[in-house]
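>>> From the sequence below, what's the structure:
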Amino acid sequence: MDRPWLAHYPPGVPAEIDASGYSSLVDLLEDCFRRHATRDASICMDARMTYRDLDETSQALAGWLQSLGLERGTRVALMMPNLPQYMVAIAAVLRAGYVVVNVNPLYTARELEHQLKDSGAQAIVVLENFAATLEEVIQRTEVRHVLLAAMGDMLGFWKGRLVNFAVRHAKRMVPEFRLPADEGHTVTRFNDAVAAGQRLPLKRPSLQPDDIAFLQYTGGTTGVSKGAMLLHRNVVANILQSEAWFAPALTFLGDKPLTIVCALPLYHIYALTACNFLGLRLGMTNLLVPNPRDIPGFIATLQKHKVHMFPAVNTLFNALINHPDFGRLDFSELQICNGGGMAVQQATAQQWHAITGCWIVEGYGLSETSPVATANRIDIQGFTGSIGLPMPSTDIAIRDDDGNDVPLGTAGEICIRGPQVMPGYWRRPDETAKVMTPDDFFRSGDIGVMDANGEVRIVDRKKDMILVSGFNVYPTEIEQVVGLHNAVLECAAVGVPDDKSGEAVKLFVVRKDGVAVDEEDLMRYCRDNFTGYKRPKYIEFRDELPKTNVGKILRRELRRAA
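Prediction:
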């Protein structure tokens, strides 16, 4: 197929990547541990973990996991916020020859039970703060081994004890729990397991490129949450693709250690690859932020460090720029701000640049693509509104409902082919058949347009499109324009039933503090900016909008409420 995007790649970015040098993700990780041994792999609450620490601790934990007698390929769930223990556990599970199942620590018991049952996980590493949720469901799952972590486990002896006391007693953040410890279940403290593992051998498994590394569960925003099977070769490829894309923009900084902000949750595929794995590959320090919703605390953390790379979602960028202390930070070494997970809005991008001097480089991907499929050039000097160009070794096709390629400039479903694309969903051949084409493209469910340069622009998800009197209305367009209004903090557009037009547009709006705006003001603004059928028929003001734990606005929740 034609690849018009290759002519518009930044200097130094190759058309293809070669992942043949690594037989598994473990090989790549161990190479990182060797090359960057003396550097800091993470900083969390001022505690530092070097690459050598990460190597030795994860090897010990891997040996302990193997001592449980689990078979190769066993699924091990991880249920924690961004802590050094998480980085250690990811590496340990992979090095032991098992499969990582990332779990949102804020899941309800019902959601947790579904994921544990569906994955067939036999072990779980869980922060004690969330053990009460596990207690509710563990007897109905295959989980037999619980590794119980505490917030202060890797913060040093005295600081760790102080943090654990504060979390457990002062802040009462650990609900009472009683996990089963009988003939069929074991419960072990994280640090005890690491200490025991230091006396145990690690039997290095013979991992192959096609072995499963992760069951990465989809967000569930389009139906039942499914486990995308990400193979070792899928994740290795996306790390190398991301390195190829971003590295040229960082080379002029030299070989000094760089810091990447890891505020997005590591259980999410975006942070897993863009922060954890890419950071390790480039010898960066992951600045771990366990609770990014605490914006004052987040800003206080940023104040202590000069950061070089800042991945986030629009809602997080927006929350930071609207805090009065954010503009006082030192951004002199910030080089790359990459946005994903949801559309970056123009107003957010412009205000972020005005404060930091760095444009947000928007990219696009999904759990099923490890995740990065496209990205804007790092040297952009403005808001593009596009998701950029296909990554190296990646093909993007825009297709109609019958699977035919549409002409450039015509809207259709974005389909992705490349070494980062999953082979399918865990134990769901029916769902796999719906999204994988005979020529190995993944059907994303997103509607987009490709121009003559190969640049792709998202129009919207199929399911979110609003049909008004036979005309297509795309919520992202409405949200982008309304988001430019100086009184609007956040907004979301959904379709609601209408007797005359089939559907009508309803707009949900969160006002900025201290800025007055009413329904008539926004209606007037929309009349000035949209043709008739695109204008919202209803406007509802709210104090906040429902979001996933990654920060995506949940339009489906708003549709239900509408």
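>>> Every contact and neighbour count from this point should use C-alpha atoms.
Noted.
>>> Would you mind measuring from the spatially closest residue to Gln381 that is not a sequence neighbour to Pro429?
Of all residues not flanking Gln381 in the chain, Trp359 sits nearest, at 6.6 Å (Cα to Cα, 6 or more residues apart in numbering). Trp359 sits 41 Å away from Pro429, taking Cα to Cα, to the nearest Å as the criterion.
>>> if we can go back for a sec, verify the contact between the residue nearest to Gln381 and Gly382 for me.
Yes: here Trp359 lies in contact with Gly382, judged by Cα atoms under 8 Å, at a distance of 6.4 Å.
>>> Mutual contacts of the two, please.
Contact with both Trp359 and Gly382 is made by residues Gln350, according to Cα atoms under 8 Å, 6 or more residues apart in numbering.
>>> To compare with the earlier structure, here is another sequence to fold:
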Amino acid sequence: MSATIQDTSQQPTGRFWLASYPEGMAEAIAPLEHASIGALVESCCARYADRPAFTSMGKTLTFRDFEAASARIGAWLQAKGLEKGDRVAVMMPNILQNPVIIFGILRAGFVVVNVNPLYTPRELEHQLKDAGAKALFVLENFASTVAQVVSRTAVRHVVVATMGDMLGLKGLIVNLVVRKVKKLVPAWSLPGHVPFTQVTAEGARGTLKPVDIAPDDTAFLQYTGGTTGVSKGATLTHANLLSNMEQIKLWIEPTFHIKKRPDQLVFICALPLYHIFALTVNGLMGIALGGHNVLIANPRDIPAFVKELAKYRVHIFPGLNTLFNALMNNPDFAKLDLSGLVLTLGGGMAVQRPVAERWQKMTGCAITEGYGLSETSPVATANRFDKPEFTGTIGLPLPSTDIEIRDDDGRTLALGEVGEICIRGPQVMAGYWQRPDETAKAMTPDGFFRSGDIGFMTPEGLIKIVDRKKDMILVSGFNVFPNEIEEVAMSHPGILECAAIGVPDEHSGEAVKLFVVRKDPALTEADVKAHCAANLTNYKRPKFVEFRNELPKSNVGKILRKDLRG
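Next up, the predicted model:
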């Protein structure tokens, strides 16, 4: 881990990368103006009351509407006897209910547990149990998954929403199409559940009681993969997220020295709000800047997405390399007027140079790559927003952020030497939820988070990732850990041994490949894939299955994934 990429023995001293900052950029963020995310929301909703805040399927909530709707959610939860700090899970795509619920939970003094709505029952049960969630909001499309596990969890209040709940009369048609035409709602039964519309009606009759929330109180349990294959919750405080928001706000400012600041910024929210990238960059940033977030419920439906884009003069577009690539391969995308784009933000996975160059040519706006993790709320580094050239790096440390490249023994390496990217700053999590052992492994005594990503730093302070945690697979911006895939696969009686690795994939960056040694000679690829599909959400499932007579092993019998990767 200490191979030299460039011939230099220069030892980094202090925040030397500040010399590469835009002129006038602050070295650090100012003290936080608000103690909690709820306080920020209330302040911004009063300030921008008549502006559009969120739009979904043609229906728009103003900031005033948004404040009232989130207050109703918070009031209802408080009336159910939940106590400050109790965890509330949210299992929804990008529809109006999602931000209303998330910020209602936070304003009421509770902790949000974001859940991928595509989780299998096994994955959902683990997360609900681990978090100790007391309540759960779910879209009816995914209620059948909840019904299979909820009785084995601490969840006592289940709220079920429909796609059309907040769309007025149009919502009746939307629900009819979703249920009867597209058949997107599998049969479910949740005795005692409460419809979302009932929650808002009851919440409107109550009052959201003020809660004393400190900056260090937990706001989110953001679940991430674990090297042990067990998903664990990054404990993110109100201060973590507010700090990251302030860091990004500072970083954005020089952009408006080049491109005129619009009267109101329009954000495209195509990444799911349960993903930390969208949560901070769209959700929090949008609210803080008085922006208008256009929610895209199903970004995989590219033709519908392109039609939605045509309706707005878009200014800020966060996304993944795979999403940008898919859009550009749609013939109607080229017809869009995207001259209003101020920023295209690439994260979640590496941005490929051909994609970045093609995007700039088609839209007139560069893709600016940044880097972060659930544990860093998420942004730790970013390229300059006021410089359009593609650097192929993850950029510079943000204000108030220290980054060091360290070896396995924790020593800081010279510039150009390859080691682990370690991050310290106000956006770094408080630790892993109820896992002091994992927290101790991830955090150094001097407060740095060990990212597990391998890279080096240039004399300008730019950071280049050259590898990742040895075995982690990155599928469309989501971490996939081989241990979890292998554990699921091994529960099939026909499998003797297996090993999962990541292989390059033009659509998702990487895809999962599973090597299998059969116990049952009749076992087929279809059998393996069907078994994995029943127990793993889509992005974790093996795309490729290869049967082998044996797997490479070390002297002590450990399967060597590196040998399978070739």
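>>> now what about the TM-score between them?
The TM-score (TM-score structural alignment, normalised by the length of the first structure) is 0.82; 487 aligned residues with a Cα RMSD of 2.6 Å.
>>> quick revisit: more neighbours, Trp359 and Gly382 of the first structure?
A side-by-side neighbour count of Trp359 of the first structure and Gly382, using other Cα atoms under 10 Å, places Trp359 first with 23 against 14.
>>> Contacts only, for the aligned residue in the second structure for the more buried one.
Structural correspondence for Trp359 of the first structure with respect to the second structure (TM-score structural alignment): Ala366. Residues near Ala366 of the second structure by Cα under 8 Å, 6+ apart: Leu343, Thr344, Ala356, Glu357, Trp359, Gln360, Pro388, Glu389, Phe390.
>>> any idea what the second one aligns with in the first structure?
What it means is Thr344 of the second structure. Aligned counterpart of Thr344 of the second structure in the first structure: Cys337 (TM-score structural alignment).
>>> and its match, helix, strand or coil?
Secondary structure state of Cys337 of the first structure, per DSSP: H, G, I helix; E, B strand; the rest coil, is strand.
>>> For the spatially closest residue to Met285 of the second structure that is not a sequence neighbour, the count of nearby residues, please.
Of all residues not flanking Met285 of the second structure in the chain, Met245 sits nearest, at 6.0 Å (Cα to Cα, 6+ apart). Other residues near Met245 of the second structure come to 24 when the count uses other Cα under 10 Å.
>>> Endpoints of stretch 51-60 of the second structure, how far apart?
Across its full length, stretch 51-60 of the second structure reaches 10 Å end to end, with Cα to Cα as the criterion.
>>> Same question for stretch 247-264 of the first structure.
One end of stretch 247-264 of the first structure sits 21 Å from the other (Cα to Cα).
>>> And it, what's buried?
For stretch 247-264 of the first structure, burial by neighbour count (16 or more other Cα atoms under 10 Å) applies to Ala249, Leu250, Leu258, Thr259, Ile260, Val261, Cys262, Ala263, Leu264.
>>> ok, those vs Cys526 of the first structure, which is closest?
Leu264 (33.0 Å; Cα to Cα).
>>> counterpart of that closest one in the second structure?
Residue correspondence, TM-score structural alignment: Leu264 of the first structure in this structure matches Leu271 in the second structure.
>>> Contacts only, for its match.
When contacts are counted by Cα under 8 Å, 6+ apart, Leu271 of the second structure touches Phe277, Ala278, Ile296, Pro299, Pro318, Gly319.
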